[in-house]
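**Student:** can't give you the sequence, but here's the structure:
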């Protein structure tokens, strides 16, 4: 499916048309030639309260003109003064999803009146393009009876097409596709996306997008004394892969570090999960997919910033070599860890990755992102990502980046009493510190970040969707890709 834009060529014809409408709108679109002189029954819809233009509302109308049928989807934007990029993104996504059910071969998205609420043509182009790209995705690669996609082209229609609109459009396409890339990685079954396969895909992406990729094999990982990471990996027949991505857009400048949890499958180890909980454990590398997608977008858009990302990829499986509850293991950072539960494995891979990126890649700031704890879901459900951090200014930057992406984040506190919980009588630390679990897990990882500004993001509740909604597709959501991209963009010169 092709996505483009046009400044209203009179010869344009579409089988589907998306018309945004404000709650306080007085326009009936009577002058829009694309409607073939058909008049929209706006007042009738208002009187019947079938469509008022409220946020989240959609309403479909069909017109027939000889051999041609036109399906119009009205989408509500709410009040003009309350319009944001994410309101537009959600409205376009919902309308597009509903209109595709009509099976048009072409769709036009009329954006002229949007400027009355969202004044910036760049934001209009970017958010609309993002919405179309992300909503269009669905995971059906393994269906053998897939029918041919009927929709061939989507055109954004806007009279004010300028360089800002074009730049926003191109960026929206790029970061939308980078989000899809992350969704694909999460959705791939674990028998296909092994640590080895993930490493190969990242190598190919590096060549395609323009960032350096280095992969450490088992021998090098052992040489670095990543005992915590290796303890998780050793129960699997699949070898671990330590993946390093480096993008240099500002030589001589400081470097942002990204650490993504990369469990391509998590059985729970000897603390085995119930079957129902294992069905979606291919998504336990949602953090890895987020940093991979972000790196792709950062490099593709040639941001003037330096970013290094690492992923300690492995599986958490069961064998005679598996690590056990009650074990005491070492770590690259030198601290010993008491194993209270082998299903608290993600933090064990993250701490060696964290210590490595801080001490070997010399990053100035670092963010780790992981599907880490069920406690995150108990705290915030599936609506928001849990965040904690040691630097207010840096956290303010990530907060703004999440807001720009339309992704929710909520900061949790780090009290001294919580720090005491991760300590253990038999070792320096324990990988199971009890409640509040989402905070203590993050603090455990933060023990290896040193003194630099650090943020921990727990996406256990936001990395996976059980159903389609707005521009989110069922399965992997790609959460974090755009937020991390905007963080890097904020740091760019």
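**Tutor:** That came in fine, so what should we check first? Everything quoted here is computed from the prediction, not taken from an experiment.

**Student:** switch to C-alpha atoms for all contacts and neighbour counts from now on
**Tutor:** Will do.

**Student:** Centre of the chain to the helix or strand encompassing residue 62, how far?
**Tutor:** Secondary structure assignment for residue 62, by DSSP states H and E: strand 58-65. Centre-to-centre, strand 58-65 and its host chain are 34 Å apart (C-alpha atoms, centre = their mean, to the nearest Å).

**Student:** Okay, buried residues for that strand please.
**Tutor:** Of all the residues in strand 58-65, those buried under the rule 16 or more other C-alpha atoms under 10 Å are 58-60, 63.

**Student:** Save the residues you listed as TSV, and put in distance to residue 200 too.
**Tutor:** Listed next are those as TSV, based on distance: C-alpha to C-alpha, whole Å:
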residue	distance to residue 200
58	43
59	45
60	45
63	50
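
**Student:** For the stretch 101-250 of the chain, just list every one of the helices.
**Tutor:** Secondary structure of the stretch 101-250 of the chain, counting by DSSP state H, counting those that start in this stretch: helices at 121-136, 163-187, 195-209, 218-223, 227-233.

**Student:** Format those as CSV; extra columns: distance to residue 404.
**Tutor:** Output for those, formatted as CSV (distance: least, C-alpha to C-alpha, whole Å):
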stretch, distance to residue 404
helix 121-136, 10
helix 163-187, 12
helix 195-209, 23
helix 218-223, 37
helix 227-233, 34
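
**Student:** okay if I get those helices as a markdown table plus mean neighbour count and distance to residue 377?
**Tutor:** Shown next, in a markdown table, are the helices of the stretch 101-250 of the chain (neighbours: other C-alpha atoms under 10 Å; distance: least, C-alpha to C-alpha, whole Å):
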| stretch | mean neighbour count | distance to residue 377 |
| --- | --- | --- |
| helix 121-136 | 25 | 24 |
| helix 163-187 | 23 | 19 |
| helix 195-209 | 18 | 26 |
| helix 218-223 | 13 | 32 |
| helix 227-233 | 26 | 24 |
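
**Student:** hold the first one in mind and look at this next one:
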């Protein structure tokens, strides 16, 4: 990530970044974009040249748009104009990502912020600067040092150190989740992933900032003794044995306890109900929910949020072999509920069910939230940019949706339609794992059965569609998005 810092006196000798916005009512022959007032830091002749350039370049000022004006042998030596759109936090976040990409591996730069810049402006810009710089590389993605970061100064008279720290921590945690999700499954066994999740507090951006999460890794013997039948069934076909990762942040005086559960399938062949090759290719991303919840707890600890939060990541590899579980098998989950397997490619809900039942029984949370790359049906319903949000709790659903919107991630609330619940009833078990119809809704209804006494304080986020980006888009790099980390940290902050 770049080195983003605050300065009171801007350096105008090198690269200077100037925020621009659309002109509210542009004249017929006038520019469509205008400079955002930057505290009078630039000489009048530079402002005049910049204004003329904006008209010639047909700059729009839309969020994330850029235009570059080289000025060799002059001061500043280069101007980068970046659009901030409506100049809200989202606009500044998009601007930050665009600036990072425009700079590339170039020299240090100074961003001239408006005199009235708020904390939201600084946080949004800094998050964008960090997230736009993300690249997954091997071995850098495996917790080793990456290239030397760029240096970007934010010129402002305000004291926004807290916002800068928050942006840095959240971006570091999001990048962490992206790294884990992007990592190839040839490396990413449940054991390996559990190990890097446990050591994530040592990652740059999270180490030495604030508190530190406590992480415990449970092995196959523990899972067997405790009755995690879903995790054991799904992981039974692989030579790479399953794990359960439990990460917790429990600050003194915390009065609210939130448990997060994330689906952690390190590779999904579909098992006996094998996937077509085209659908199997990207199944290294099927642990995106686990990556998000564990990274979010590390971020909460680094930020010292005054709320207790625990993340559970059941990790398994769903493979085809003589020991793989079969359609028609009966799985006994933690706590005793049984499910009849109707499709071994609907495996994520089986591992989530165990972890959710364990959370309710042993951790006594006030709220239970699960994240999972669960169903292709969610993409059919909502496309690639939204997660499906289910909760019987209106206040919880609204708070999560608001947090996602503020973070730049999107959700859409879906119904927990009880008329479909009858389809879950099996003749030989308590539940069918995957009834044939209404895929996303029936999956949520299945999970609700394992929320126990917390079913009215539970939320389910099916984030399969937005967990992966097919192209560079705003703060997203091509590949894993780390979806959910920013939403969860925002939500936990509201509880604080």
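**Tutor:** It's in. Note that the structure is predicted; figures quoted are calculated from it, not measured.

**Student:** quick one on the thing from earlier: for the helices of the stretch 101-250 of the first structure, which one sits closest to residue 453 of the first structure?
**Tutor:** Evaluated over the helices of the stretch 101-250 of the first structure, closeness to residue 453 of the first structure peaks at helix 227-233, with 23.1 Å, by C-alpha to C-alpha.

**Student:** Counting neighbours, what do you get for the residue mapped onto residue 109 of the second structure from the first structure?
**Tutor:** Alignment note (TM-score structural alignment): residue 109 of the second structure maps to residue 107 of the first structure. Residue 107 of the first structure: 26 surrounding residues under other C-alpha atoms under 10 Å.

**Student:** close enough to count as contact, residue 107 of the first structure and residue 132?
**Tutor:** No: counting by C-alpha atoms under 8 Å, residue 107 of the first structure does not reach residue 132; the two are 10.7 Å apart.

**Student:** The second structure: which residue goes with residue 265 of the first structure?
**Tutor:** That one, residue 265 of the first structure, aligns with residue 267 by TM-score structural alignment.

**Student:** Any idea how many residues pack against its match?
**Tutor:** Neighbourhood size, residue 267 of the second structure [other C-alpha under 10 Å]: 25.

**Student:** do the same with residue 390 of the first structure
**Tutor:** Residue 390 of the first structure: 18 neighbours (other C-alpha under 10 Å).

**Student:** what sits against it?
**Tutor:** By C-alpha atoms under 8 Å, 6 or more residues apart in numbering, the contact list for residue 390 of the first structure reads 453-455.

**Student:** repeat for residue 164 of the second structure
**Tutor:** Contacts of residue 164 of the second structure (C-alpha under 8 Å, 6+ apart): 4-5, 122-123, 126.

**Student:** Just the buried ones among the contacts of residue 390 of the first structure, please.
**Tutor:** Buried by 16+ other C-alpha under 10 Å: 453-455, out of the contacts of residue 390 of the first structure.

**Student:** out of the residues you listed, which are inside helices?
**Tutor:** Using DSSP state H, no member of those falls in helices.

**Student:** Let's see which of these end up in strands.
**Tutor:** Assigned to strands by DSSP state E, the following of these qualify: 454-455.

**Student:** Please convert the buried ones among the contacts of residue 390 of the first structure to a markdown table, extending it with distance to residue 280 of the first structure.
**Tutor:** Shown next, in a markdown table, are these (distance: C-alpha to C-alpha, whole Å):
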| residue | distance to residue 280 of the first structure |
| --- | --- |
| 453 | 33 |
| 454 | 29 |
| 455 | 26 |
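
**Student:** Closest one of the buried ones among the contacts of residue 390 of the first structure to residue 253 of the first structure?
**Tutor:** Among these, residue 453 lies closest to residue 253 of the first structure (C-alpha to C-alpha), at 16.2 Å.

**Student:** Contacts only, for that closest one.
**Tutor:** 364-366, 389-391, 394.

**Student:** want to try a markdown table for these, with distance to residue 205 of the first structure as columns?
**Tutor:** Compiled in a markdown table, the contacts of residue 453 of the first structure are given as follows (distance: C-alpha to C-alpha, whole Å):
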| residue | distance to residue 205 of the first structure |
| --- | --- |
| 364 | 25 |
| 365 | 24 |
| 366 | 22 |
| 389 | 30 |
| 390 | 32 |
| 391 | 32 |
| 394 | 29 |
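
**Student:** ok, these vs residue 119 of the first structure, which is closest?
**Tutor:** residue 394 (28.6 Å).

**Student:** Measure how buried that closest one is and give me the count.
**Tutor:** Count around residue 394 of the first structure with other C-alpha under 10 Å applied: 17.
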